[in-house]
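1. just a sequence and a predicted model for now, questions to come.
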Amino acid sequence: MNQQQSNLYRFLVGLGDDAVVLSHRLSEWCSNGPYLEEDIALSNIALDYIGRARMFYQYAVEVEGKGRTEDDIAYLRTEREYTNLLIHELPINDFAFTMVRQFFVDVFYCEYLEKLSQSNDERIAAIAAKAVKESRYHLKRSEPWIRQLSEGTDESRRRIQAALVELENFVGELFIMSDWEKELVAEGVAVDREVLQSGWDKYVQAFLAQSEINFPDSQLQIRGGRDGIHTEHLGHMLSEMQYMQRAYPGLQW
């Protein structure tokens, strides 16, 4: 691959990794949701992310041109070869944590995918146009939960506050751009995530303020995901997610 193809491949795999990792985390609520309808809803959102990951991975292996499949990308790499942003890999914790994380990424993806749908790469634009419709629906689900938990019992509000504290230092990585990604922005392929941060902050803080919840700007940005540097949680997650494919090579989606 030339440098342009290499940058595109890294970009596609990164977005696919974001989606497949968050999908697996959400799937961990299957049979564990607070009630049946929410159990089903979270499982369906997980399936949305699986579909998104497949589209990015399928394009990535075509760009790579080595005859690999989407399964090879998803199931036959180690944690250091995964390049998802760290917020996606954090354990589900309690329900409040999951919904705060989902709210944060939903707000981000609604704006990011909208802009990515204008990419001059028609394949990427088409994937983003489909995915942004899903993210808008996801946001319509996560917002009421944040409001309900924030304005519910003292315990539910405490858990929302605790989730905000746990997640605040992982949010910044959503907006950090590497040099190779900036090259794709200059080519009209990718989106400058840095310029999205102020709008994200404004939206999130205004929404939380409606329930008298304060979310201060974090001065610390935990980073490393796009470079394959992860939390201790990803390796354990992958050992579960990849077990069947490694035990029975050749399984398909």
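-> Arrived safely. If you're wondering where the values come from, they're calculated on a predicted model, not measured in any experiment.
2. all contacts plus neighbour counts: C-alpha atoms, from now on.
-> OK.
3. name the SS class of Glu212, please.
-> Following DSSP: H, G, I helix; E, B strand; the rest coil, Glu212 is assigned to coil.
4. ok, it to Ile222 distance?
-> Glu212 is 27 Å from Ile222, where distance means Cα to Cα, to the nearest Å.
5. the more surrounded of these two?
-> Ile222 (17 against 13; other Cα atoms under 10 Å).
6. my guess is that one contacts Phe175. True?
-> No: counting by Cα atoms under 8 Å, Ile222 does not reach Phe175; the two are 11.6 Å apart.
7. what touches both of those two?
-> The overlap between the contact sets of Ile222 and Phe175 (Cα atoms under 8 Å, 6 or more residues apart in numbering) is empty.
8. list of residues touching the helix or strand harbouring Tyr112?
-> Assigned by DSSP states H and E, Tyr112 falls within helix 95-116. With Cα under 8 Å, 6+ apart as the test, helix 95-116 has contacts from 34, 87, 92, 124-125, 128-129, 131-132, 135-136, 138-139, 142-143, 145-146, 149, 156, 159-160, 162-164, 167, 171, 174, 189-191, 193, 196, 200, 203-204.
9. want to compare, so here's the second one:
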Amino acid sequence: MTEDDDTSPDNIRWAFGTGFADPLHGVDTAVPDGVDAGELAARCVALADDALISAQRLAEWCTRAPELEEELALANIGLDLLGQARLLYSRAGQADGTGFGEDAYAYFRDAASFRNVRLTELPDGDFAFTIVRLLVTSIWRLAVFEELTGTADPVLAAVAAKGVKELAYHCRYAAEWTVRLGDGTAESRRRMCRALERIVPWLDELLTDRLAPGGVAERIRQALLQVLDRAGLTLPDAAPEPGSGRDGQHTEHLAPLLAELQSVARAHPEAAW
């Protein structure tokens, strides 16, 4: 290990607890002709923010999940999302010319600078709420990533292709629990219905996301309805919540979440360990 190595002791920073090398090291990161670098960076940041905030919420289930097996499953899903966030933040910093790494994006922006959809930042509630939210966000993210595997930027396309495999598992896990709880006891069904009522007002923000590839909204809706039908559940009607996290409009829940997430890095900026 040399002093110039990204993983040397002098360069070990906060991202994921160790001094990882650039996750895109050795990859041609030049923005292809015809691709708007600003739009590419904005899309990467938004999708990374979705993943980071979702992972933080899933991490809150550590020691609190109904069973140890589910605690491990939720933690692993969160780790998948953290990995996606890291790659997307790195691509954003290269595309927009800032050279920012994942630390700068994750730890040193305030809530108004985040561009995640607001559903990801809502408090966990009970296990039913977490499962319904995971189902909705995983179906949506999988459809978006499937489309992005064909995007003109080869780096984003590669990140999406890797993410598709992970997100397929996230969807399957959430779908299995949705059916189990929806078609379970009277209490589990009641909680799932309550979770759907809480989540549906935020669904429109995903279906109308301007940063998602066109044509995915109906596919997302049909996939969600198929799972709910198997669970004996229906999608309730609800007026959509106005505003958009893509414009920096967030709920009151994001700032406290970020305060916890960012506390150590902000207390010791530029620390090496």
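-> Structure's in. What do you need? It should be emphasised that the depicted structure is a prediction, and the values quoted were computed from it without experimental measurement.
10. got a TM-score for the two of them?
-> Scored by TM-score structural alignment, normalised by the length of structure 1, the superposition of the two chains gives a TM-score of 0.89; 239 aligned residues with a Cα RMSD of 1.8 Å.
11. hang on, the earlier thing: what subset of the contacts of helix 95-116 of structure 1 is buried?
-> For these, a neighbour count by 16 or more other Cα atoms under 10 Å gives the buried set as 87, 92, 124-125, 128-129, 131-132, 135, 138-139, 142-143, 145-146, 149, 156, 159-160, 163-164, 167, 171, 174, 189-191, 193, 196, 200, 204.
12. just the ones of these in helices?
-> Counting by DSSP state H, these place 124-125, 128-129, 131-132, 135, 138-139, 142-143, 145-146, 149, 156, 159-160, 163-164, 167, 171, 200, 204 in helices.
13. what about the aligned residue in structure 2 for Arg223 of structure 1, how many neighbours?
-> Counting by TM-score structural alignment, Arg223 of structure 1 lines up with Gly243 in structure 2. Gly243 of structure 2 has 14 neighbours, counted by other Cα under 10 Å.
14. may I have the secondary structure class of Gly243 of structure 2?
-> Assigned with three-state DSSP, Gly243 of structure 2 falls in the coil class.
15. pretty sure it is touching Gln249, no?
-> Yes: judged on Cα under 8 Å, Gly243 of structure 2 makes contact with Gln249 at a distance of 6.3 Å.
16. where in structure 1 does stretch 74-90 of structure 2 fall?
-> Aligned by TM-score structural alignment, stretch 74-90 of structure 2 falls on residues 42-58 of structure 1.
17. give me the mean deviation of that stretch from structure 2.
-> Mean deviation of stretch 42-58 of structure 1 relative to structure 2 after superposition (mean Cα distance after the TM-score superposition for structure 1): 0.4 Å.
18. run through who's touching that stretch.
-> Outside stretch 42-58 of structure 1, the residues that touch it by Cα under 8 Å, 6+ apart are 12-13, 15-20, 22-24, 26-27, 29-30, 33, 69-70, 73-74, 127, 131, 134, 138.
19. please redo it, this time with the cut-off set to 6 Å
-> Residues outside stretch 42-58 of structure 1 that contact it (Cα atoms under 6 Å, 6 or more residues apart in numbering): Leu12, Gly16, Ala19, Val20, Ser23, Leu26, Ser27, Cys30, Glu70.
20. which of the residues you listed fall within helices?
-> Counting by DSSP H, the contacts of stretch 42-58 of structure 1 contribute Leu12, Gly16, Ala19, Val20, Ser23, Leu26, Ser27, Glu70 to helices.
21. please report how far the alignment partner in structure 2 of the third one lies from Ser138 of structure 2.
-> When you say that, I think you mean Ala19 of structure 1. Applying TM-score structural alignment, one finds that Ala19 of structure 1 aligns to Ala51 in structure 2. Remark: distance between Ala51 of structure 2 and Ser138 of structure 2 (Cα to Cα) = 10 Å.
22. quick check: neighbours shared by these two?
-> Common neighbours of Ala51 of structure 2 and Ser138, using Cα under 6 Å, 6+ apart, do not exist here.
23. the two - which one has more neighbours?
-> With neighbours defined as other Cα under 10 Å, Ala51 of structure 2 and Ser138 compare such that Ala51 has more, 26 against 23.
24. quick one, what contacts the more buried one?
-> Applying Cα under 6 Å, 6+ apart to Ala51 of structure 2 gives the contacts Leu81, Ala85.
25. which residue packs closest to whatever residue of structure 2 lines up with Gln118 of structure 1, ignoring adjacent ones?
-> Counting by TM-score structural alignment, Gln118 of structure 1 corresponds to Gly150 in structure 2. Distances taken as Cα to Cα, 6 or more residues apart in numbering place Ala157 nearest to Gly150 of structure 2, at 6.0 Å, with adjacent residues excluded.
26. hmm, Gly163 and that neighbour touching each other?
-> No: the criterion here is Cα atoms under 6 Å, and Ala157 of structure 2 misses it with Gly163 at 9.8 Å.
27. gap between the counterpart of Leu174 of structure 1 in structure 2 and Ile220 of structure 2?
-> By TM-score structural alignment, Leu174 of structure 1 lines up with Leu206 in structure 2. As judged by Cα to Cα, Leu206 of structure 2 and Ile220 of structure 2 stand 9 Å apart.
28. Gln94 of structure 2 now?
-> Where Ile220 of structure 2 is concerned, Gln94 of structure 2 sits at a distance of 30 Å (Cα to Cα).
29. try Leu181 of structure 2
-> 21 Å.
30. likewise Trp273 of structure 2?
-> Separation of Trp273 of structure 2 from Ile220 of structure 2 (Cα to Cα): 43 Å.
31. go on, Asp36 of structure 2?
-> Counting by Cα to Cα, the separation of Asp36 of structure 2 from Ile220 of structure 2 is 27 Å.
32. likewise Arg86 of structure 2?
-> Distance, Arg86 of structure 2 to Ile220 of structure 2, by Cα to Cα: 25 Å.
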